[in-house]
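A.B. asks: Sequence first, then the predicted structure:
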Amino acid sequence: MRQNDEETLNDLYNLILNPATREWERSALSSTKNALEEGATIDDQLSKLEAKLRPLALRNNLTPDVTDFYNSITGNASADAQFDFTKHSIDDLTYQDSAVFAGGCFWCMVEPFETKNGIISVLSGYTGGHMDHPTYDQVSGQYTGHVEAVEIIFDTRIIHYEELVELYWQLTDPTDAFGQFQDRGSQYRPIIFVRNEEQRKITEKSKQRLIESGKYKRPIVTLIEPTSVFWPAENFHQQFYKKNRKRYKRIERSRQQFLAYQRLQGKIRKELNHFTRKP
């Protein structure tokens, strides 16, 4: 058997055992496995499996790991790119630190941080909930209490935590407690997770400055909470902006249009307030 065929079979078996795989997907994968065990050719069976999965794949409605598998058997190498989870770690306690931000869909929270000088790694994941090893379906269904978030490892000699907090405010709507932009639900609520007292003080001062700025008409509702276990999201979600550029750009454009409109409203409101206060 060819090496790549062995790898494909191994992926197939792992997906069948994966608790995150939906039952319909598992049934299709199991049928393929059974046929292969009975002597069918792998190319023929993968072609049939691709046809079964295609309708949901085209609607972006496969579970993350099955989506990766679908991309691999259809030759979509860029979308199937594997994130190296082993590189997401603090290796220098003197000059490295971490920050965790929840600001709606984590797809749009990676690129703005990852492209900054001094950022070592950005990981999409789930945090703040009450279940171990949550899956995307569980979090999306609001069964676990988790929010989608990003964990950022950065070099403190190059970029400071204060700068990350200020960037976070620019990327989110701090007046929306029920989601962010087009993403609705408790899993998208805005939260800054702080891992020590220093981060808490910095975040609280930054939030207070934002409140006093008068930029927003509605109250600032972004929460500040202590960090908890950060569970990495499935590979499909990592660096989404690189692997699914067109889809990412559509979502990001919508967010930016809303933020631009919100900033314009704030600017007009501040100018009107300044005008009405003149003697």
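C.D. replies: Yep, it's here. Residues are numbered from 1 along each chain as shown.
A.B. asks: C-alpha only now, for contacts and for neighbours.
C.D. replies: Noted.
A.B. asks: In the stretch 101-250 of the chain, mark out all the helices, start to finish.
C.D. replies: Taking DSSP state H, counting those that start in this stretch to define them, one finds helices in the stretch 101-250 of the chain at 111-114, 136-140, 161-171, 197-212, 240-243, 245-276.
A.B. asks: So which of those helices is nearest Gln45?
C.D. replies: helix 240-243 (26.5 Å; CA to CA).
A.B. asks: dump the residue contacts of Ile251.
C.D. replies: Ile251 makes contacts with Cys108, as judged by CA atoms under 8 Å, 6 or more residues apart in numbering.
A.B. asks: Quick check, central residue of the chain?
C.D. replies: The centroid of the chain falls nearest to Phe106 when counting by CA atoms, centre = their mean (2.4 Å).
A.B. asks: The stretch 1-150 of the chain: strands as residue ranges?
C.D. replies: In the stretch 1-150 of the chain, the strands defined using DSSP state E, counting those that start in this stretch lie at 96-102, 119-127, 147-155.
A.B. asks: next, the one to line up against it:
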Amino acid sequence: MRTEEILPEIYNLILAKGTREGERTQLMLAKDALEQAENPYEAMEKLKVAFRPLALRHNLTPDVMDFYLKMTGESVDTALYDFTKHKSEAAFQERTIFAGGCFWCMVEPFEAKKGIVSVLSGYTGGQIADPTYDQVSSGLTGHVEAVEIIFDTRVISYRELVDLYWQITDPTDALGQFQDRGSQYRPIIFVQTNQQQLAEQTKHEEAIKYKQPIVTEIRPATVFYPAENYHQAFYKKQPKRYKAMKRARQQLLTYQTWKRRLGL
């Protein structure tokens, strides 16, 4: 990466509201070094070293993580998500929102189905407007990580979507989902008015299958805030990491489903 390519990205990260102060400090040091015509390679190596401990623990903020992966050449896909494509304009299209743990693992199961127009990762159900990932992950805003789905009712029904939701979540776990712990990962179905009755019906059907109580909430849909670019289509951007997470989630789902159906 040339200095003229690096500086605009660093400036944007410094100004971004989601960047943490510690990250911003390191970015400003790198910016000053580059502007003073120091060796760009040396300046970027120092920045990599500063970010590496947090990156290895997946604890950089999303946009900074994108930049780190770009610096190290590890990023599979850093293309910006086109948010303008996530819109329903036709009478035969509907929206619905599902929360069921980390949204990284909630996109691909739905997006793989025919009739899905768009799946967007984001935050909903909380008390503040336009939250950042850091704010939601604190568990203090009331939001949950969720996916908003636009689907073609001529091809796939709401019933098919909600049936899939029950298959990929643990409806007896109110404290999170699988390896994802915290209030921001609790299972909730957010419904449009015309979806309420069917969602309630499927919840009753699921209750028969379990000896433990079903804790998945059903609520009216509220404002849905898109998550940062880093989180969109994560399974495409980082397929190896996603496959490992998906495998672990499926193993826990199988174990917990049988355990709770047996009342253990």
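C.D. replies: That came through, no problem. Not measured: the values here are computed from a predicted model.
A.B. asks: Got a TM-score for the two of them?
C.D. replies: In this superposition the chains share a TM-score of 0.93, using TM-score structural alignment, normalised by the length of structure 2; 263 aligned residues with a CA RMSD of 1.8 Å.
A.B. asks: And Leu13 of structure 2? What does it align with in structure 1?
C.D. replies: Under the alignment (TM-score structural alignment), Leu13 of structure 2 pairs with Leu15 of structure 1.
A.B. asks: For its match, which residues are in contact?
C.D. replies: Counted by CA under 8 Å, 6+ apart, Leu15 of structure 1 has contacts 21, 26, 29, 65-66.
A.B. asks: will you turn the residues you listed into JSON lines that also has distance to Asp137 of structure 1?
C.D. replies: Below are the contacts of Leu15 of structure 1 laid out as JSON lines (distance: CA to CA, whole Å):
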{"residue": "Thr21", "distance to Asp137 of structure 1": "9"}
{"residue": "Arg26", "distance to Asp137 of structure 1": "15"}
{"residue": "Leu29", "distance to Asp137 of structure 1": "19"}
{"residue": "Asp65", "distance to Asp137 of structure 1": "11"}
{"residue": "Val66", "distance to Asp137 of structure 1": "13"}
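A.B. asks: Which of these ranks first by neighbour count?
C.D. replies: Counting neighbours by other CA atoms under 10 Å, Val66 leads the contacts of Leu15 of structure 1 with 25 neighbours.
A.B. asks: I figured Leu46 of structure 1 hits Thr74, correct?
C.D. replies: No: using CA atoms under 8 Å, Leu46 of structure 1 is not in contact with Thr74, being 9.3 Å away.
A.B. asks: More neighbours: which of these two?
C.D. replies: Each of Leu46 of structure 1 and Thr74 has its neighbours counted (other CA under 10 Å); Leu46 has more, 19 against 13.
A.B. asks: tally of neighbours for Glu163 of structure 1?
C.D. replies: When neighbours are counted by other CA under 10 Å, Glu163 of structure 1 comes out with 9.
A.B. asks: What lines up with it in structure 2?
C.D. replies: Under TM-score structural alignment, Glu163 of structure 1 pairs with Glu160 in structure 2.
A.B. asks: Now do that match against Pro187 of structure 2, distance only.
C.D. replies: 18 Å (CA to CA, to the nearest Å).
A.B. asks: go on, Met106 of structure 2?
C.D. replies: Distance from Met106 of structure 2 to Pro187 of structure 2, by CA to CA: 12 Å.
A.B. asks: Kindly report the same for Gln179 of structure 2.
C.D. replies: From Gln179 of structure 2 to Pro187 of structure 2 the distance is 13 Å (CA to CA).
A.B. asks: likewise Arg52 of structure 2?
C.D. replies: 33 Å.
A.B. asks: quick one, which of these two is more surrounded?
C.D. replies: More neighbours surround Pro187 than the other of Arg52 of structure 2 and Pro187, with 29 against 17 (other CA under 10 Å).
A.B. asks: correct me, but the more buried one touches Gln177?
C.D. replies: Yes: contact criterion CA under 8 Å: Pro187 of structure 2 and Gln177 qualify, at 7.3 Å.
A.B. asks: Can you tell me what Ser122 of structure 1 aligns to in structure 2?
C.D. replies: No, residue 122 of structure 1 isn't Ser; it's Val. Match for Val122 of structure 1 (TM-score structural alignment): Val119.
A.B. asks: burial measure for that match, as a count.
C.D. replies: Quick note: Val119 of structure 2 (other CA under 10 Å) scores 23 neighbours.
A.B. asks: Please apply the same query to the one 10 residues further on.
C.D. replies: The local packing of Ala129 of structure 2 (other CA under 10 Å) involves 12 other residues.
A.B. asks: That one pairs with which position in structure 1?
C.D. replies: Ala129 of structure 2 maps onto Asp132 in structure 1, by TM-score structural alignment.
A.B. asks: same question, Thr216 of structure 2
C.D. replies: So, by TM-score structural alignment, Thr216 of structure 2 is matched to Thr222.
A.B. asks: circling back to that earlier point, wait, which of the strands of the stretch 1-150 of structure 1 is closest to Leu272 of structure 1?
C.D. replies: strand 96-102 (32.5 Å).
A.B. asks: Quick check: the closest one compared with structure 2, mean distance?
C.D. replies: Strand 96-102 of structure 1 differs from its equivalent in structure 2 by a mean of 0.7 Å after superposition (mean CA distance after the TM-score superposition for structure 1).
A.B. asks: The match of Glu163 of structure 1 and Phe110 of structure 2, how far apart?
C.D. replies: 10 Å.
A.B. asks: show me what contacts the aligned partner of Ala233 of structure 1 in structure 2?
C.D. replies: Alignment note: Ala233 of structure 1 maps to Ala227 in structure 2; criterion TM-score structural alignment. Ala227 of structure 2 sits next to 121-123, 132-133 when contact means CA under 8 Å, 6+ apart.
A.B. asks: first to last residue in stretch 182-200 of structure 2, what's the distance?
C.D. replies: 24 Å.
A.B. asks: nope, stretch 174-186 of structure 2 is what I was after
C.D. replies: Where stretch 174-186 of structure 2 begins and where it ends lie 6 Å apart, using CA to CA.
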